[in-house]
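A.B. asks: Generate a structure from the sequence data that follows.
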Amino acid sequence: MQALWQTLPSEGRDNPHVVAEYLIKTGRLSRFQANKILKGVVAGLILGPYQVLAPIGKGGMGTVYLARDQRNRQLVALKVLPPRRARRDPRLMSRFRREMDLCRRVKHPHLAAALEVGQISEVAFIAMEFVPGVSLYRLVSTKGALPPARAARLLAEVASAVQHIQEQGLIHRDLKPANVMVTPNDRAKLLDLGLALVQGETGGPREVVGGAGYIVGTWDYISPEQIADSCRVDVRSDVYSLGCTLYFALTGQPPFPGGKGRDKMHRQLREEPVPIRWVNPAIPDALGELVHQMMAKDPALRPKTAAEVERELRRLAGPETTLPMDVPSDAGYARAVADLEMADPIADDTDQELLEIPEPASQGISGLWLVVGVLFGLMLLIAAYVLMH
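C.D. replies: Presented below is the predicted three-dimensional model:
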């Protein structure tokens, strides 16, 4: 393999697609074989105790892989910061380490648990609980608006997680349907502390995402005050985003559908959404009124805590009924942790696209394609570049 490495063009060694193209041109791979390898390019790699199985998603702070902890055979979601990106912008490593520290602070049944954080060689990682199921975004997008009682119960569980985060001194700042997983037993799990703010931070330290002149969040679910200053918010900003998420769950659309970033920003700041019962008349008056209160432009008019929201949602949800069967027990690797969210990214000072939309995940390739030993070796050569870059 070292001899093969020496023959590669130096200017293309960091790009797996360039490497694959070179191997095709030199007759070491057919294009069909190369395409299959690139689709499952990381399958089988080892990072400490973790065997990487397949890519799940990609975002501004790293790549997420499905992996297996070889110590206990447990599936995990492994969030990795590629060293090349960290070298290109040292702030990314500072922010990734900050996320690692924040993950250690929180532990709650409706939060995806951080199992381990660490660094092996130059690769920093966070091993998270693997949450099977589908995101709330995908569930509603494919099945339609949820029954009011179910939506209230699921969002009450999210509110309980938000309350726990607040008690640990954090503001989530990116509550949205794509960050809420719905499990096969119809429980909600909140994901992703990548944009979380420690109460009292002002945006000065380099590891804090955002600051003066920059906006973090997602346009469809961001509060007006978070648009004004992403580092001067409190839990009521998360309450607003939770209200927008509840609006989506109950209607199948965000409060301000259509338009691009600037248009959505103006509407979040200045306009009221279409009354929720106009969109879905089946929503009870009391639930519609709660959504309206949660989305008040003035933070002083919203519920003061997530615990208050949770209590009211549980009251409105009533007793649980038979569990729905619309979340499969095996929803597939690609949908399990980092789901597609067709939302406009909001720029920050890192790379002008903080909230990168995850790419459709590639499935791990079958062992059939790796029968021939030389192909397996070539796959590992290409895969190493993907994980490291």
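A.B. asks: use CA for all of it now, contacts and neighbours both
C.D. replies: Will do.
A.B. asks: pull the longest helix from this protein.
C.D. replies: The longest helix of the chain (DSSP state H) is helix 148-167.
A.B. asks: Show me how far stretch 217-225 is from its chain's centre.
C.D. replies: Between the centre of stretch 217-225 and the centre of its chain there are 16 Å (Cα atoms, centre = their mean, to the nearest Å).
A.B. asks: start to end distance for it?
C.D. replies: With Cα to Cα, to the nearest Å as the measure, stretch 217-225 spans 11 Å from end to end.
A.B. asks: just stretch 37-53 next, same as before
C.D. replies: Length of stretch 37-53, first residue to last, Cα to Cα: 13 Å.
A.B. asks: May I ask you to confirm that Gly318 is in contact with Pro148?
C.D. replies: No. Between Gly318 and Pro148 there is no contact under Cα atoms under 8 Å: 10.3 Å.
A.B. asks: between these two, which one's more packed in?
C.D. replies: Using other Cα atoms under 10 Å as the criterion, Gly318 and Pro148 rank with Pro148 on top: 20 against 12.
A.B. asks: How about residues contacting the longest helix of the chain?
C.D. replies: For helix 148-167, contacts defined as Cα atoms under 8 Å, 6 or more residues apart in numbering pick out 106, 108-111, 171-172, 180, 186-190, 235, 238, 242, 246, 249-250, 282-284, 287, 305-307, 309-311, 313-314, 316-318.
A.B. asks: what about 6 Å?
C.D. replies: Contacts to helix 148-167, defined as Cα atoms under 6 Å, 6 or more residues apart in numbering, come from residues 110, 188, 306-307, 310, 313-314, 317.
A.B. asks: Proceed likewise with the subsequent sequence, for comparison:
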Amino acid sequence: MTEPNADLRETADDGPAAGAPQPEETGNLANWQLGEFRILRRLGRGGMADVYLADQTSLHRHVALKVLRTESLTDEVHLERFRREAEAAGGLSHPNIVQVFTIGEADGVHYIAQEYVQGLNLREFLQKKGPPDVGVALHILKQVALALQVAGEAGIVHRDIKPENILVTRKGTVKVADFGLAQLSLGGGGGEALNLTQAGMTMGTPLYMSPEQVSGKKLDARSDIYSFGVTCYHILAARPPFEGETAMAVAVQHLNSEPAPLRKHRSDLPDALCHIVHKMMAKEPQQRYPDAKSVLADLRRVEKSIRDNPQAAAADVTIADFDPVLDTQRLASVSASHQLLQWAGRHPLVAFFGSCLVVAAFSAALVLAIQPPDPRDATPRTLPAKATVQEQYEIAQRLIDDEDAWLAVVDHQRPDPQILQPAREQLALLYLRELRFSEAQEIFDDFATMDDETIRDKGLAGMAISASLKQNYQMSRRLIETKELLRPDRINPDSDLGKLLLEANDANLRALKEDSATAGP
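C.D. replies: Presented below is the predicted three-dimensional model:
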């Protein structure tokens, strides 16, 4: 996100000028310098902190700077506990957790510097796109569960899992934010009774609180499981399970009321997924999942049941379809989707569908919902017809994801075979990125019948990639191995097609190994 240069020019390197208004007076620290952080602009306000976009001058990177408001710092005991918890959260390093870089204090202002994530939180996602379909939902929920698993294994309880604290990046990676900050805002969870009228207590927090949190009992990972279940219910049903005019009214329902069946709001959801959500929301901690690892295992079983039975309606998947034995071996493969997302970030041409090689039924809606508007779409655009196909090809190269631009090359009145083939290849890759498999397949099938061996190999490679994207891993693997497509003299491994082929091969091997482990001896 590009920031206006004026913000940088107006910020003095040595802090605010003499006589400048103090932050307590302005309520906004924009253009201030806090230690090594040059504050650019305010991003938002929470119950206990203001959030700013800042430039960490020592490392030349943007960070999200959470500045604790003065009223949050009156209790030194809670502040010290918060420091310890934030330091512990800073030790969590995982693709699905917003990284805490440092905590500090400058000129009496306490702050937390953490990873700046561009995208939407789940509440914004829900408001923009409505409740996600099953494939997108599973993609999101599995990543949240993985983040909670990592935190739980480190002995950290989040205490404030809710849609606002779950972020989705532009590449579809899900990140859980604010590990540690809830320690201050919610009183620590060490047995203190919760004051539902306290400063900073917004309606957003009690909507997702566990019964033991409302009662002021000691918390463990199962409290986060409950809040995660309520969050799942909210994003799937487009409404939280309990609502009320006051925080107290909502809290009482968490203690005494049962939520309406999730299937009442979403008849298209698998019974097994609804079962998972309701089990997470059990009133008694011992009736919930013991940890996020167990939640993740069941979410993956739902996904596999849908993948293995593509002809069956998703709603037909029931808890009875699950293997009753917890298959811990499958959990090791969860990180594959994060590795592919990181790979996709290095190769923007395939940033979206790289995740699809591992994440079954990951709908295009997830990424499309969080992409910023393309500047090219702001005004009507026409594609000029060029006199030569070479000029037309150069336009298409600049508009790499524009189907019309590539079609203008393919359909040019003065075709050139030396340009037509690479243009059709780019068009096929575009179709793959948009998950338009049949259109991509048509081009690759045509390539595979060509006399030119180089073009024929590209057709076979495209067929193998397409098969892997459609979870037909056996077919994809056979094509790659029998045609020796991974040989560098067959497909250039540094080309877009070659990179995709390597990822498809890796995805095939992981999926087939995973299925073999599931089948057992």
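A.B. asks: returning to what we had before: now rank the contacts of helix 148-167 of structure 1 by neighbours and give me the top one.
C.D. replies: Neighbour-wise, the contacts of helix 148-167 of structure 1 (other Cα under 10 Å) top out at Ala188, 29 neighbours.
A.B. asks: which position in structure 2 aligns with that residue?
C.D. replies: Under the alignment (TM-score structural alignment), Ala188 of structure 1 pairs with Val174 of structure 2.
A.B. asks: from memory that match sits against Val168, does it?
C.D. replies: Yes. Judged on Cα atoms under 6 Å, Val174 of structure 2 makes contact with Val168 at a distance of 4.5 Å.
A.B. asks: Check which helices and strands the helix or strand encompassing Trp406 of structure 2 sits against.
C.D. replies: Counting by DSSP states H and E, the element that carries Trp406 of structure 2 is helix 403-410. The contact analysis (3 or more Cα pairs under 6 Å, 6 or more residues apart in numbering; DSSP states H and E) places helix 403-410 of structure 2 against helix 389-398.
A.B. asks: Read off where the helix it packs on ends up in structure 1.
C.D. replies: Using TM-score structural alignment, helix 389-398 of structure 2 corresponds to no residues of structure 1.
A.B. asks: Please name every helix or strand in contact with that helix.
C.D. replies: helix 403-410.
A.B. asks: May I see the buried residues of the very next helix or strand once past the helix it packs on?
C.D. replies: Per DSSP H and E, the first helix or strand lying C-terminal to helix 403-410 of structure 2 is helix 417-433. Neighbour-count burial for helix 417-433 of structure 2, counted by 16 or more other Cα atoms under 10 Å, picks out 420, 423-433.
A.B. asks: cool, stretch 275-284 of structure 2 as well?
C.D. replies: Buried-residue list, stretch 275-284 of structure 2, by 16+ other Cα under 10 Å: 275-283.
A.B. asks: any chance of these in JSON lines, with secondary structure and distance to Leu65 of structure 2 too?
C.D. replies: Listed next are these as JSON lines, based on DSSP: H, G, I helix; E, B strand; the rest coil; distance: Cα to Cα, whole Å:
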{"residue": "His275", "secondary structure": "helix", "distance to Leu65 of structure 2": "39"}
{"residue": "Ile276", "secondary structure": "helix", "distance to Leu65 of structure 2": "35"}
{"residue": "Val277", "secondary structure": "helix", "distance to Leu65 of structure 2": "33"}
{"residue": "His278", "secondary structure": "helix", "distance to Leu65 of structure 2": "36"}
{"residue": "Lys279", "secondary structure": "helix", "distance to Leu65 of structure 2": "36"}
{"residue": "Met280", "secondary structure": "helix", "distance to Leu65 of structure 2": "32"}
{"residue": "Met281", "secondary structure": "coil", "distance to Leu65 of structure 2": "33"}
{"residue": "Ala282", "secondary structure": "coil", "distance to Leu65 of structure 2": "36"}
{"residue": "Lys283", "secondary structure": "coil", "distance to Leu65 of structure 2": "36"}
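A.B. asks: Out of those residues, which comes closest to Ala448 of structure 2?
C.D. replies: Ile276 (45.4 Å; Cα to Cα).
A.B. asks: That closest one pairs with which position in structure 1?
C.D. replies: In structure 1, Ile276 of structure 2 lands on Leu290 (TM-score structural alignment).
A.B. asks: How much space separates Thr169 of structure 2 from Ser305 of structure 2?
C.D. replies: For Thr169 of structure 2, the distance to Ser305 of structure 2 - Cα to Cα - is 27 Å.
A.B. asks: Looking at those two, which is more packed in?
C.D. replies: For Thr169 of structure 2 and Ser305, the more surrounded residue by other Cα under 10 Å is Ser305, and the numbers stand at 20 against 17.
A.B. asks: name the element that one belongs to?
C.D. replies: helix 292-308.
A.B. asks: Run the angle between that helix and helix 134-153 for me.
C.D. replies: Helix 292-308 of structure 2 and helix 134-153 are oriented at 160 degrees to each other (axes from the mean of the first three to the mean of the last three Cα atoms, to 10 degrees).
A.B. asks: The aligned partner of Arg239 of structure 2 in structure 1: what secondary structure?
C.D. replies: Aligned by TM-score structural alignment, Arg239 of structure 2 pairs with Gln253 of structure 1. Under DSSP: H, G, I helix; E, B strand; the rest coil, Gln253 of structure 1 falls in the coil class.
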